[in-house]
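[1] Mind folding the following:
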Amino acid sequence: MMKSLYSARKRRNAIAMALALAATLFGVTWLVLILGKLLWEGFSGLSSSVFTEMTPPPGSDGGLLNPIMGSLIMTGIAVAIGTPIGIFAGTYMAEYGRHDRLTSVIRFINDILLSAPSIVIGLFIYEIMVYPMGHFSGWAGAVALAVMVIPVVVRTTEDMLNLVPNQMREAAFALGLPRAFVIRHVSYKAARAGMITGILLAIARISGETAPLLFTALNNQFWNTNLNAPVSSLPIVIFQFALSPYENWQKLAWTGALIITMAVLALSIGARTLAASRKQQ
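    Sure thing, here's the model as predicted:
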């Protein structure tokens, strides 16, 4: 009886392991195929002109300088807007109102915003900024990306500050230090690596977003640093060039996709490195 029961469990375990392995191989195979195609097509079009020349007209050679700079500008502004708001909100939730009802409400809303489709965020910014202004703009694009940065930074800031042992705060309070000083010099210092990791993850999330920029910054075929007008961005140019019938545009689309992928990979590696260094401390 026991032997037959053991054999049945062993068979079920073998079947489960085989299914898990098959699912893993299925997913990894598609990942390898996608990355292989991206690397092959992307590197074939990679050259110095990609970073020094503007997007070309149909049938001509050119580069991606203006969309790269547009993406960097809007991403930088989005991080500058969203990071302080996210850090302050996460700090309140972890340090001042850990057990308040308001904190539960903020956390619930933040979770909804964290999982909200990016196209909905873009449509919302279109309604409150683009439509009243009467035109698309880089400012609207930056604000849309900032709205996506905030929930990521809020979640990571709160989680990292909650991991700081209360004994460290109590020791600082016992010395007569004010709460603001304790937060800046004790809590933030202990949670610094995790908070920076959250910021890097937020940047990685918005780096390849296309949908919100379609409703806000739109696109610009020419060099433009005026954020009160439509601004080019790398995801939008990839979307436009990939759907075009022109071979040179399609090649630039693959190269742009490779640039975004490598940037996101670098940010992810940096985030994991910081997380690993925090665990070793």
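[2] contacts and neighbour counts: CA atoms only from here.
    Fine.
[3] which element is the nearest residue to residue 191 once chain neighbours are set aside on?
    Closest residue to residue 191 apart from its sequence neighbours, by C-alpha to C-alpha, 6 or more residues apart in numbering: residue 160 at 5.4 Å. Using DSSP states H and E, residue 160 maps to helix 138-162.
[4] With residue 104 instead?
    helix 101-115.
[5] Pull the number of nearby residues for residue 219.
    Neighbourhood size, residue 219 [other C-alpha atoms under 10 Å]: 24.
[6] What are the boundaries of the helices in the stretch 51-200 of the chain?
    65-91, 101-115, 118-125, 131-133, 138-162, 166-174, 179-182, 188-207 (DSSP state H, counting those that start in this stretch).
[7] The structure of the following sequence is requested for comparison with the preceding one:
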Amino acid sequence: MSHAAVTEERPSTLRGASLPKWSPWAIAAGSLAVAVLLGLVAGIESRIQWGLIAGLLFLVATYVLAAKVEGRRQAKDRIATSLVWVAFLLAVVPLVSLVWTTVARGTKVLDLYFLTHSMGIVADSQPGGGIYHAIIGSLEQVGLATLMAAPIGVLTAIYLVEYGRGGLARAVTFFVDVMTGIPSVVAGLFILSLMLIFEMEPFGFAGSLALAILMVPVVVRSTEEMLKLVPNELREASLALGIPKWRTILKVVLPTSIGGITTGIMLAIARIAGETAPVLLLVFGNRFINNNPFEGAQQSLPLYIYQQYANSAGANAAYDRAWAASLTLIAFVMILNLLARGIARWKAPQSGR
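    Next up is the predicted model:
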């Protein structure tokens, strides 16, 4: 028998045995079936507990089978990968459930009439009404807060990264860290105390001031991280050509990081768009349309959701309006994220070929 024939008859032993590619799916299906069976036998009605049991069984079964077929070393690798997948599912399932529930319940009354009419004289227990006044209030309050917080946050981050040295920079960094953890109700109480001192009535701009306080540290932190990602070689090359530092920041540093800065600002807007406590304390809510944020009580989407849900006892109409407003708020945040991605791509520096 020739050497070639012997080689063909003896498969290579450099690669050990391994589980088939479909094994994770089979193990997952088996674990889920066993978890459901155990849940029914033990009288466990919660599907969440079924899922947790299935995840635990999946990890154990994966390790046992991989250790028997592939060895302990490969089994440890598979168990680490399985832990990542289980953690991913644990994070995704609540998110998908939240979106699905909001869409299923929010679409009952969400239509053009709902988006273009206010509550007016419609009682909470009656059908009809809409969120037009709340949309106007949210856009004005969040817009004014952004106009105040975004420049302050970006300039503060520029100071910390480009100029900040010594005790002042450390103090600014410390207070930014403190402001990051301030509860929203505390910011609302701070503005409310000022309003009481000057004997002012609730109005939309007061809510914008509280939202700006919450937005500033988020913008500072995100902008600071983006500016740190700009290579120092770009700054040094610009300074070597005799260009002043302020012009280097304006023409080199900011254009290079504008995509990340814009994304950070949009995320900060999304963070404050759903705040309820400051608006409840300072804006007070209004059933009618108020286009002037500097005079009189005004409505906003988070406050509208809270008030409709609070008054939904025995009234399905208010309950449905609360879910429809929640779906609108989620869509608003999603649009902001899409705009951030579009602006980031548009303003991103293009590398030459």
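[8] From residue 138 of structure 1, how far off is the residue nearest to residue 191 of structure 1?
    From residue 160 of structure 1 over to residue 138 of structure 1 the distance is 32 Å, taken as C-alpha to C-alpha, to the nearest Å.
[9] What of residue 109 of structure 1?
    To residue 138 of structure 1, residue 109 of structure 1 is 27 Å away according to C-alpha to C-alpha.
[10] for residue 272 of structure 1, same thing?
    Where residue 138 of structure 1 is concerned, residue 272 of structure 1 sits at a distance of 31 Å (C-alpha to C-alpha).
[11] Those two: which has the busier surroundings?
    Counted by other C-alpha under 10 Å, residue 272 of structure 1 and residue 138 do not tie: residue 138 has more neighbours, with 28 against 16.
[12] any idea what sits nearest that one, other than its immediate chain neighbours?
    Spatial nearest neighbour of residue 138 of structure 1, chain neighbours left out: residue 227 (4.3 Å); criterion: C-alpha to C-alpha, 6+ apart.
[13] what comes up buried for the lengthiest helix in structure 2?
    Scanning structure 2 for the longest helix, with DSSP state H as the assignment, gives helix 72-106. By neighbour count on 16 or more other C-alpha atoms under 10 Å, the buried set for helix 72-106 of structure 2 is 75, 78, 79, 82, 86, 102, 103, 105, 106.
[14] With stretch 260-267 of structure 1 instead?
    Within stretch 260-267 of structure 1, the residues scored as buried using 16+ other C-alpha under 10 Å are 260, 261, 263, 264, 267.
[15] what does stretch 182-190 of structure 2 give?
    Under the neighbour-count criterion of 16+ other C-alpha under 10 Å, stretch 182-190 of structure 2 has 184, 185, 187, 188, 189 buried.
[16] what range in structure 1 matches that stretch?
    Per TM-score structural alignment, the counterpart of stretch 182-190 of structure 2 in structure 1 is residues 116-124.
[17] So what touches that stretch?
    Identification of contacts with stretch 116-124 of structure 1 by C-alpha atoms under 8 Å, 6 or more residues apart in numbering yields 144, 147, 148, 209, 211, 212, 213, 214, 215, 216.
[18] at 7 Å what do you get?
    The contact list for stretch 116-124 of structure 1 (C-alpha atoms under 7 Å, 6 or more residues apart in numbering) reads 144, 211, 212, 213, 215, 216.
[19] picking that back up, can you tell me which of the helices of the stretch 51-200 of structure 1 is most buried?
    helix 138-162 (a mean of 26; mean count of other C-alpha atoms under 10 Å).
[20] Where in structure 2 does that one fall?
    Counting by TM-score structural alignment, helix 138-162 of structure 1 falls onto residues 204-228 of structure 2.
[21] Which residue in structure 1 aligns with residue 109 of structure 2?
    Residue 109 of structure 2 maps onto residue 45 in structure 1, with residues paired by TM-score structural alignment.
[22] you'd agree that match is up against residue 250?
    No - using C-alpha atoms under 7 Å, residue 45 of structure 1 makes no contact with residue 250, being 9.6 Å away.
[23] what sits against residue 9 of structure 1?
    Residues near residue 9 of structure 1 by C-alpha under 7 Å, 6+ apart: none.
[24] Tell me which residue of structure 1 lines up with residue 316 of structure 2.
    Under the alignment (TM-score structural alignment), residue 316 of structure 2 maps onto residue 247 of structure 1.
[25] burial count for the residue lying closest to its match once chain neighbours are set aside?
    The shortest distance from residue 247 of structure 1 to any non-neighbouring residue, by C-alpha to C-alpha, 6+ apart, is to residue 59 (7.9 Å). For residue 59 of structure 1, the neighbour count with other C-alpha under 10 Å is 11.
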